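Peer 1: Attaching a predicted model along with its sequence, questions to come.
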Amino acid sequence: MTDEPESAPNPGPLDRFFGLSEANTSPGAEMRAGLTTFLTMAYILFVNPSILAQAIQIEDANVTAQLLTATALAACFGTLVMGLVARFPFALAPGMGLNAYFAFTVVLGMGIPWQTALGAVFISGLVFVLLSFGGVRQAIVNAIPGDLQIATSAGIGLFLAIIGASNAGIVADHPVTLVTLGDVASPGVALALGGFLITAVLMALRVRGAILAGIVLTSVAAVVLGAPVFDGEAFGGLSEGVIRAPAWPVDLFAKLDLTAALSLGLLDVVFIFFFVDLFDTAGTLVGLGHKAGYMDEEGRLPGASRAFFSDAIATCFGAILGTSTTTSYVESAAGVEEGGRTGLTAVAVALLFGLSIFLWPLASAVPLVATAPALIIVGALMMSHIGEVDWSDVRVSVPAFVTIIGMPLTYSIANGISFGIISWVVIHLLSGKGRDVHPILYVLAVLLVVRYAWLGGA
């Protein structure tokens, strides 16, 4: 009688569904990563309403409070779909940049009613859903060369770093030089630099939860020291308690005007929402996919169609709630670096966004200067694969370079990857290597050139 090998422990349903053992992670690590991601992007709960409220004005209604609830619910829904359907540790929320375009260009600049603008957002999301089922979006991502994918990850790293440095006041705008060194003697910069060094040291010592610890310690220091880093003031406390009743978006829910959005004059607005979100999401997923180690040997992201579907359906849901385009967030890199590897991380983020409609006063205790160090450090870590780009070949190095610098210099992931694709195609074609370019890239390059020429880079 031969001895049979001892059978491995039978994983539980949570492990089997999310593949925790296969990803070499645990529920505790996923929860910690989810909390880290949430803290790095909790600012959207306040920033998005402050932007959209300038365009969405309703008499006798607290629009800002309603927009905060809509923002939280859109982020909760989208991230939950990403975690349960795509099973990636990526979080979603109304996107920065697209919310500004919605408010300042479409509504305030073009004079289009906010209800119509919401209809345009919904239609762009619906087109995304259809393309996700057809695999078009995944085919686009798969057509992007590996060197450009690495450059995209590095560019996102620089983009995160400049966001963090700006949030902390380390860099500031300047009328002549565009950017300059901020007030290094200010309390905010001092706290951010201190948090940056503490987090870096903890990571160097391989302390688990180093990024989260850095955020918490910096927040505690800001509160205890009474630093004026909470919208220019010291922390005012939680005088009205930790739990507050949410302001339901009753004046925003289902107010979108689809008929007006389908008019010929609004097709360019729909196109911009569609196009920018396409490249913003594609660039973010590629960068995060590289960071999390998801890319296969051919540089493809397995399950990308499910991720794109999650992003698309979240945009439709958010438009119904009354907020601008919902998209994948580069801040998810903080949770990935913290150890998040499966959809359970996204589920944790979703639950925290759901709770935030009741516990949102707690988020006010985490200033931007506390999350800024995490963004800067994660940005540095996302540069780790940059040496794999073939810098000796101009056909590769120049497109990679413009991809990297295009993101922080234009404050847009979409612009960076667009510049990279256009330059890749043109340089290869004119240097006699046109056959090495994927046919999809030719189509994308033409569409991108038309987009910049026709819409003026809007």
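Peer 2: That came through fine.

Peer 1: hey, let's count contacts and neighbours off CA atoms from now on
Peer 2: Will do.

Peer 1: what about residue 178, how many neighbours?
Peer 2: Other residues lying near residue 178 total 8 when counted by other C-alpha atoms under 10 Å.

Peer 1: and if you look at residue 62?
Peer 2: Residue 62: 14 surrounding residues under other C-alpha under 10 Å.

Peer 1: distance of residue 93 from residue 103?
Peer 2: With distances taken as C-alpha to C-alpha, to the nearest Å, residue 93 is found 16 Å from residue 103.

Peer 1: before we move on, what about residue 453?
Peer 2: In terms of C-alpha to C-alpha, residue 453 sits 23 Å off from residue 103.

Peer 1: Helices of the stretch 201-350 of the chain, start to end?
Peer 2: In the stretch 201-350 of the chain, the helices defined using DSSP state H, counting those that start in this stretch lie at 210-225, 258-261, 267-292, 304-321, 332-337, 343-363.

Peer 1: what's the closest of these to residue 58?
Peer 2: Residue 58 lies closest to helix 304-321 among those, at 15.1 Å (C-alpha to C-alpha).

Peer 1: from the helices of the stretch 201-350 of the chain, which stretch is densest packed?
Peer 2: Highest mean neighbour count among the helices of the stretch 201-350 of the chain (mean count of other C-alpha atoms under 10 Å): helix 332-337, with a mean of 29.

Peer 1: next, the one to line up against it:
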Amino acid sequence: MSGPVSSGSALDRAFRLQALGSSVPRELRAGLTTFLTMSYILFVNPQVLSAAIHIPNAFVQLLMTTALSAAFGSLMMGLVARYPFAQAPGMGLNAFFAYTVVQGLGVPWQTALGAVFISGVLFVLLSVLGARQAIVKAIPLGLKFAITCGIGLFLAFLGFRNAGLVVANPATLVGLGAVTSPTVWLALVGLLISSVLLVRRVTGAVLWGILLTSVLAVLLHLPVYAGGPNGALQAFPGFQGRLLGVLDAPVWPSGLFLQLDLAGALGLGLLNVVFTFFFVDFFDATGTLTGLAQRAGYLDREGNMARPRRTFAMDGLAAMFGALMGTSTTTAYVESASGIGEGGRSGLTAVTVGVLFLLSVFFWPLAAVVPAAATAPALILVGAMMLEGVRQIAWDDMSEAVPCFLAIVVMPLTFSIANGVSLGVISYCAIKLLSGRGREVSGLLYAVAVLLLARYIWLTAG
């Protein structure tokens, strides 16, 4: 394993690598791992948003906007907050943007972008005023460990889904996928490779697992890549028609840049849309950042992280920038845990991710070499690592155990980090209060629980 950098290096002074026990090679390797694990967003986000945004050359423009937004968010998180947390347009929020707001409610996509921008402004204001970090501080330590574990299960579920091991089933909701399919067995081989490398303490085990699995997919011509006829999977199609094989000219997203409609988004009829964008990303990003900070060892004994105002403000700033560029909410990515699992501990990891996203506007065909089946094992393994904190929960105290259990299982079962955090907080406050131990809970957490409960009642009424 690479040793710490010298105390006199510029990178050490900027990112405190020696103090964190890290090194430049380790941080770069962690950044590359995170990028490979989340690079699917370069192709998935345009696919989702192009269903709502109809402009010339929409897919390529959306790909460029996705890359630039992810680069900005990750660079800000690394340079200003100095944490190894990458950011990009969030999955789930992009689907809400495209299918619910634009297609379902008939809201123009420019107005929906305005709503995303306003929610980002609210994030920044609450972060600067200290409201977001006050809420995080009010969450009890056991529930913070539960949030981390829930995110771990959420990651593992993503991995199983990407691998094709878990599929939808009309009778049982979910079921076992076709284990003989190339996608499934390639993912299982990748899981075996990465697991063995981890057990043997090979430096960069997760990254090597991704790369070796991708090489297998290409050499064996396995049909594990998207883009085939009628949506079928295909073997790697190669780099035909591109400069030097892997280069493609970037396209400025002129049809998306600064197209947001703020005046329309401020209309009374769209306040519920603004609120939904704000609520979901607030608790999704807050839970993600808290869980990642715990995994990276950045929480103190009380479960609080350093530099919370900067960290949460960078999340809001990324959402604002993404809206200006023409994409749905940009937020912290749970896949950052893969880089943390590779030893990433400083902002240099996030900066590396940001630079790679910038380069992807030229070299984005290279990202297409890595199929979802190759990154799925990384998500599964990192999810397993994040369950370590489950032993820190007071399982013998049911007023702690039940809310923590709900927070853990609700995340993967509802496919929402925000839902897991919400039900964990609501149940924690309710059980403590009704069991005569209400004084153990802060007044702020009660207020948050009431707001969360009101939102679910509002959604039900709607």
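Peer 2: Perfect, thanks for sending it. Bear in mind that the values here come from a model prediction, so they are computed numbers and not experimental data.

Peer 1: Which among the helices of the stretch 201-350 of the first structure is found nearest to residue 433 of the first structure?
Peer 2: helix 267-292 (24.6 Å).

Peer 1: what's that closest one aligned against in the second structure?
Peer 2: Residues 271-296 of the second structure are matched to helix 267-292 of the first structure when aligned by TM-score structural alignment.

Peer 1: With stretch 346-366 of the first structure instead?
Peer 2: Using TM-score structural alignment, the partner range for stretch 346-366 of the first structure is residues 350-370.

Peer 1: what residues does the matching stretch touch?
Peer 2: Contact with stretch 350-370 of the second structure is made by 27-28, 31-32, 34-36, 39-40, 64, 67-68, 70-79, 83-86, 210-211, 214, 218, 236, 239, 246-250, as judged by C-alpha atoms under 8 Å, 6 or more residues apart in numbering.

Peer 1: For that stretch, what is the distance to the chain centroid?
Peer 2: Counting by C-alpha atoms, centre = their mean, to the nearest Å, stretch 350-370 of the second structure is centred 17 Å from the centre of its parent chain.

Peer 1: go on, stretch 416-425 of the first structure?
Peer 2: Using C-alpha atoms, centre = their mean, the offset of stretch 416-425 of the first structure from its chain centre is 20 Å.

Peer 1: repeat for stretch 434-454 of the second structure
Peer 2: Chain-centre distance of stretch 434-454 of the second structure: 28 Å, with C-alpha atoms, centre = their mean.

Peer 1: Find me the equivalent region of it in the first structure.
Peer 2: Under TM-score structural alignment, stretch 434-454 of the second structure corresponds to residues 430-450 of the first structure.

Peer 1: which of the residues in that stretch are buried?
Peer 2: Neighbour-count burial for stretch 430-450 of the first structure flags 434, 437, 441, 442, 444, 445, 448 (criterion: 16 or more other C-alpha atoms under 10 Å).

Peer 1: Give me the residues contacting the helix or strand hosting the third one.
Peer 2: Using DSSP states H and E, residue 441 of the first structure maps to helix 439-455. Under the criterion C-alpha under 8 Å, 6+ apart, residues 140, 143, 144, 268, 418, 421, 422, 425, 457, 458 lie in contact with helix 439-455 of the first structure.

Peer 1: separation between the aligned residue in the first structure for residue 47 of the second structure and residue 96 of the first structure?
Peer 2: Alignment note (TM-score structural alignment): residue 47 of the second structure maps to residue 50 of the first structure. For residue 50 of the first structure, the distance to residue 96 of the first structure equals 12 Å [C-alpha to C-alpha].

Peer 1: Provide a list of residues in contact with the residue lying closest to residue 294 of the first structure once chain neighbours are set aside.
Peer 2: Excluding the flanking residues, the one nearest residue 294 of the first structure by C-alpha to C-alpha, 6 or more residues apart in numbering is residue 301, at 6.2 Å. Residues in contact with residue 301 of the first structure (C-alpha under 8 Å, 6+ apart) are 142, 286, 289, 294, 295.
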